[in-house]
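Student: predicted model and sequence below, questions to follow.
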Amino acid sequence: MSTLQISLAIIGGLVLAGVVAYNAWVTRKSVPRLARERSAHGPDDATGDETVPYSPEDLTGHEIQRIDPVLGDMPGASTQPDPAAIAVAAAAVHVNPLLHQPERRPNLDALIDVITPLVLDHEVSGDALLAALPGTRRVGSKPFAVEGLCDATGEWETPRLGQRYRALQAGVQLANRAGALNDIEFSEFVVKAQAFADAVGAAPEFPDMRAEVARARELDAFASGHDAQLGFTLRARRAAWSPGYVAQHAAKLGFVAGALPGRMVLSGSESGQAPILSLVFDPQAAMAEDPEQSALREVALSLEVTHVPRSEQPFVRMRQAAKALAEAMDGVVTDDAGQPLSNDTMDGIGADLESLYDALDSRDLSAGSPQARRLFS
């Protein structure tokens, strides 16, 4: 073999090796980042792999640092919640027990309900009231409820077995996200309440329909102008993420698995309170046969503004969570159109939120209150 042939063979081998190495590098870059166990190096060991996040034991007990807060129709941010709902796959996260505690239903409130007294001339047992309740607790698109004044506690409550009640009232909600109570729904309420009253021997005292429908329209107009659902999108800059990789980083910020595939939540400080934040990604990726091979290019961070008390500083924590996740996972925080959100835009959203909270407070519909959560639902 001549020297030329040997040289060409060597060059060809080097080119082939370079192509193989390049393809391997591209393939490695395109593989979703995975959730992994802690490396053998200590936390302060500079030789440790910074991309190896946490062991399962590290995933609880962490809170986002709070800072002073800084909405409405906000520029650069999504005002619609992501409809997808998602739980974690393949990552060892602990489900917050607060998520599984039953929430106590708020009482009827004249602020957001039509309330009709049902006058009794004798006490009635809870057993009889429950037997007489209608099969459906809705009037059109509005919730319908019956409450009794409990003889034992002296408080209004949903009828219970074994209790006795000396007064009754029926109610229907004036407005919700489906709109204001209308004439037809009010008439349905009258029919349903009258049938219940006849069954238990009570006499209903219905308010004027026109006045209540007008009140419903006014409340709905206020609610329509002060409803807010805020969303950020976190997009991968380069390598995609696996569901477990996202879950481990979110868990370090206090997020726990939600009830549905592809959803994590940051729980409130009190039992029965709505989640402060939701983190959602493709539920199909979470339910895949091998979730760690699922590639996520984006996740959504959302806040139901009217459902979370101002005292929880939800926007501050949302902003912190978005920044922390973007830094940890090499992502960028954008609006739903893919435009990065600047600090100035974030500051503007925070200022608008404070104005919204003030307006809700002025109507005794403070964000996170039972009345606000019912109205904005």
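Tutor: That came through, no problem.
Student: okay, CA-based contacts and neighbour counts for the rest of this
Tutor: OK.
Student: just to check, residue 152 is in contact with residue 163?
Tutor: Yes: taking contacts as CA atoms under 8 Å, residue 152 lies within contact range of residue 163: 7.4 Å.
Student: check it against this one:
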Amino acid sequence: MSSLQLSLAAIGALTVGAVVVYNYWTSRKHAPRQADPHRDPPLESSLNAIEPVLDADPAVSSSMTEPFEPVLQDNFTHLSQPDRKTQLDALIDVLAVIEVDQPVSGDAALAALPSTRRVGTKLFSVEGFFQVTGQWEALAAGRRYNAFQAGVQLANRVGALNNIEFSEFVVKTQAFADAIGGSASFSDMLEEVARAKELDQFASVHDAQLSFTLCARTAAWSPGYIHQHAARLGFVPGVIPGRMVLPALVQGLPAVLSITFDTHAAMAEDPDLSPIRSFALSLDVPQTAREEQPYVRLREAAVSLAAQMDGVVTDGEGQVLSEATLDQIGLDLQQLYDALDARELSAGSPQARRLFS
């Protein structure tokens, strides 16, 4: 073989080698970032965490960076346990009183309830007056009740109570009253429908679901990488793949914050090879009491995750959120809280959680 042929062969080998090395380097550079198995316990250790689910009927949004420090639980020791008193409230419900000539057992009342606890898209409930405590309460076996009240929500995130739904409410309530030998009295339909529209209009103006989008600057992230970093801030896996939640300090209340990313990536056969370039960090404002400092925690979590994961915090349109913009969102949010308080629908209250559901 001539020297020319040897030279060409050497050049060819070097070229092939360079291509192989370049392809390997490119593959490594663009591969999703992986969780570090040596820094944190395996993710499976936290899979027993369960995302809180409200008993109230589940369901507008507006998009709205110092390192994150978890808020001390001592700041929230004054928060009460989930409200287990009467659910019905004239503020957000149409109420119908059902009188009875003699006490009715809770077992009989439960048996008389309709098969579905909904009127159209609204929650339908019946409560009994327990004379021993002098309070209205959810029906329970083993009790005896001297009166009953049925109720249907005036509005929720689906919309206001309409004429058809009011009529269905009357039919269901009357059927219950007949079954227990009671007499029901109803308010005027037109007045209640008008009240529903006004409440729905207020709720629409004062509803907010804040969402930050965290975008990768360079290399994409794997689901495990997101899980690992979010878990350090207290997030746990949610019910749905591709969702993590920051639980409230009081068990049973809605999550304070949520993280959502591509469900298909989370369910992929090999999630480590599923690149994710962005995920959402969200807060459902009316569902969370301001005492939990949800916006402060949302902002700090977003900044911390962006710094740790080489990302950037943007709005839903991909615009980077400045400090001034974030400050203004915080001020606007305080005004929203004040408006809800003035209407006796404070964020995080049982009434607000039902209305904004």
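Tutor: Nice, thanks for sending it over. Because the structure is predicted, anything quoted here is derived from the model rather than measured.
Student: the more surrounded of residue 152 and residue 163 of structure 1?
Tutor: residue 163 (16 against 9; other CA atoms under 10 Å).
Student: what is the equivalent residue in structure 2 for the more buried one?
Tutor: Aligning on TM-score structural alignment places residue 163 of structure 1 opposite residue 143 in structure 2.
Student: does its match really touch residue 106, like I thought?
Tutor: Yes: using CA under 8 Å, residue 143 of structure 2 makes contact with residue 106 at a distance of 5.0 Å.
Student: the strand or helix carrying residue 194 of structure 1 against structure 2, how far on average?
Tutor: If you go by DSSP states H and E, residue 194 of structure 1 is part of helix 183-200. After superposition onto structure 2, helix 183-200 of structure 1 sits on average 1.2 Å from its aligned residues (mean CA distance after the TM-score superposition for structure 1).
Student: run through who's touching that helix.
Tutor: Helix 183-200 of structure 1 is contacted from outside by 118, 124, 128-129, 132-134, 139-140, 144, 170, 172, 203-204, 206, 209, 213, using CA atoms under 8 Å, 6 or more residues apart in numbering.
Student: distance from the chain centre to the lengthiest helix in structure 2, please.
Tutor: Selection of the longest helix in structure 2 by residue count, based on DSSP state H, yields helix 3-30. Relative to its chain's centre, helix 3-30 of structure 2 lies at 53 Å (CA atoms, centre = their mean, to the nearest Å).
Student: average offset of the helix or strand following it relative to structure 1?
Tutor: Remark: after helix 3-30 of structure 2, the chain's next helix or strand is strand 93-105, criterion DSSP H and E. Strand 93-105 of structure 2, aligned to structure 1 and superposed, deviates on average by 0.8 Å (mean CA distance after the TM-score superposition for structure 1).
Student: could you say what helices and strands strand 93-105 of structure 2 packs with?
Tutor: Applying 3 or more CA pairs under 8 Å, 6 or more residues apart in numbering; DSSP states H and E, one finds that strand 93-105 of structure 2 contacts strand 144-153, helix 163-180, strand 182-185.
Student: okay, buried residues for that strand please.
Tutor: 93-100, 103-105 (16 or more other CA atoms under 10 Å).
Student: just stretch 346-358 of structure 1 next, same as before
Tutor: 346, 348-351, 353-354, 356-357.
Student: max pairwise distance over the residues you listed: which two?
Tutor: The span of those, defined through CA to CA, is set by 346 and 357 at 16.7 Å.
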